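Peer 1: sequence and predicted structure below; questions after.
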Amino acid sequence: MSIVTLLPFIVLIGAMFLMTRSAKKKQQAAAEMRNQMQPGTGVRTIGGMYATVKEVGDETVLLEVAPGVHAVYAKNAIGAVLADEEYNRIVHGDEPEADATVVPDDASSLTESAEDAEHDAVEVSGEAKTDLTKKADEAEADAEVKKDAKADGEADGK
């Protein structure tokens, strides 16, 4: 057999090795995350339910899914252990602190400082800039309509 014939098999075995190694690392990270659960911790199950941990056993965890409502889940059913701030924001609708980082609605605030935005809004003469793009677009559209109307009129006249 030649090396060219064996090359695909070697590549396939190497890819399988890397995939299983990656999967094992993910499983170990998930197991470590589940072992860090303590009573009072907020969690999300793999089904998407948010709950508070009440007791942690070897293979199971007791969750409070609503005030006074408890359910026993397998540890493997826990999808994520959440930070207190994140859990309270999701479950209770708590707003972030005033000094917390606020994500802007548009990208312009990520590239411009407030001073740059104010400077761009006012020219040196003190007059506000006029946005001509909409007027230019409207004028261009009107010219197209007139051109089409003229072409239609010439076509009708011939």
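Peer 2: Sure thing, it's come through.

Peer 1: contacts and neighbour counts: CA atoms only from here.
Peer 2: OK.

Peer 1: give me the longest helix you can find in the chain.
Peer 2: helix 3-35 (DSSP state H).

Peer 1: let's bring in a second model and compare:
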Amino acid sequence: MSLVTLLPFIVLIGAMFLMTRSAKKKQQQAADMRNQMQPGSGVRTIGGMYATVKEVSEDTVLLDAGPGVELLFAKNAIGAVLTDDEYNRIVHGIEHDLKSDADVVPDDASSLTESDETADAAPDDDASADKSVDLGKKDTAGEPSDAAVAKSDEEPKKTDGDSEAK
């Protein structure tokens, strides 16, 4: 047999090896994450429930899902261990502001515009009110363009129901 006929099989076996290797790597990362859980950590189960870890044993996790609600889950049912900031943002709606020294942006733009007092205090310049912005087009009012003249010559004018044939 030649190498050319074996090449597709070699490529297929190599691709299968790479896929199983990446899957094993992801499984190992998930197992490491679950083993690093500690009481007090916020978690999300694979079903989408958010809770706080109360106790961790070898195969199970006791979760506190609210006042008086304790649930026993298998460790494999934990989908993600969340950071404290992320857990508080999702569960309690508490936003942790990393830029507490930054300016606060208002909800509306009214405070960003001039107030009436500053507008009244501004000097009234008739010249500044009459200034227009030049957008690069020349004003040819009164002079029809060449295209408009050519079009009007080609098309007959239409009337609104005034026909001479009766």
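Peer 2: Cool, the structure landed. Just so you know, these numbers come straight off a predicted model, no measurement behind them.

Peer 1: superposing both, give me the TM-score.
Peer 2: The TM-score (TM-score structural alignment, normalised by the length of structure 1) is 0.63; 115 aligned residues with a CA RMSD of 3.2 Å.

Peer 1: re earlier: so how much does the longest helix of structure 1 differ from structure 2 once superposed?
Peer 2: Compared with structure 2 after the fit, helix 3-35 of structure 1 shows a mean deviation of 0.6 Å (mean CA distance after the TM-score superposition for structure 1).

Peer 1: where in structure 2 does that helix align, residue-wise?
Peer 2: Under TM-score structural alignment, helix 3-35 of structure 1 corresponds to residues 3-35 of structure 2.

Peer 1: just to revisit the earlier point, continuing past the longest helix of structure 1, what's the next helix or strand?
Peer 2: strand 42-45 (DSSP states H and E).

Peer 1: list the helices and strands that following strand packs on?
Peer 2: Applying 3 or more CA pairs under 8 Å, 6 or more residues apart in numbering; DSSP states H and E, we find strand 42-45 of structure 1 packed against strand 50-56, strand 78-82, helix 84-92.

Peer 1: before we move on, the earlier item: quick one: buried residues of the longest helix of structure 1?
Peer 2: 30, 34 (16 or more other CA atoms under 10 Å).

Peer 1: stretch 48-56 of structure 2 now?
Peer 2: So stretch 48-56 of structure 2, judged by 16+ other CA under 10 Å, has buried residues 50-54, 56.

Peer 1: next: stretch 147-156 of structure 1.
Peer 2: Buried-residue list, stretch 147-156 of structure 1, by 16+ other CA under 10 Å: empty.

Peer 1: which SSE is residue 70 of structure 1 in?
Peer 2: strand 69-74.

Peer 1: mean per-residue distance, that strand to structure 2?
Peer 2: Using mean CA distance after the TM-score superposition for structure 1, the mean distance for strand 69-74 of structure 1 is 0.4 Å.
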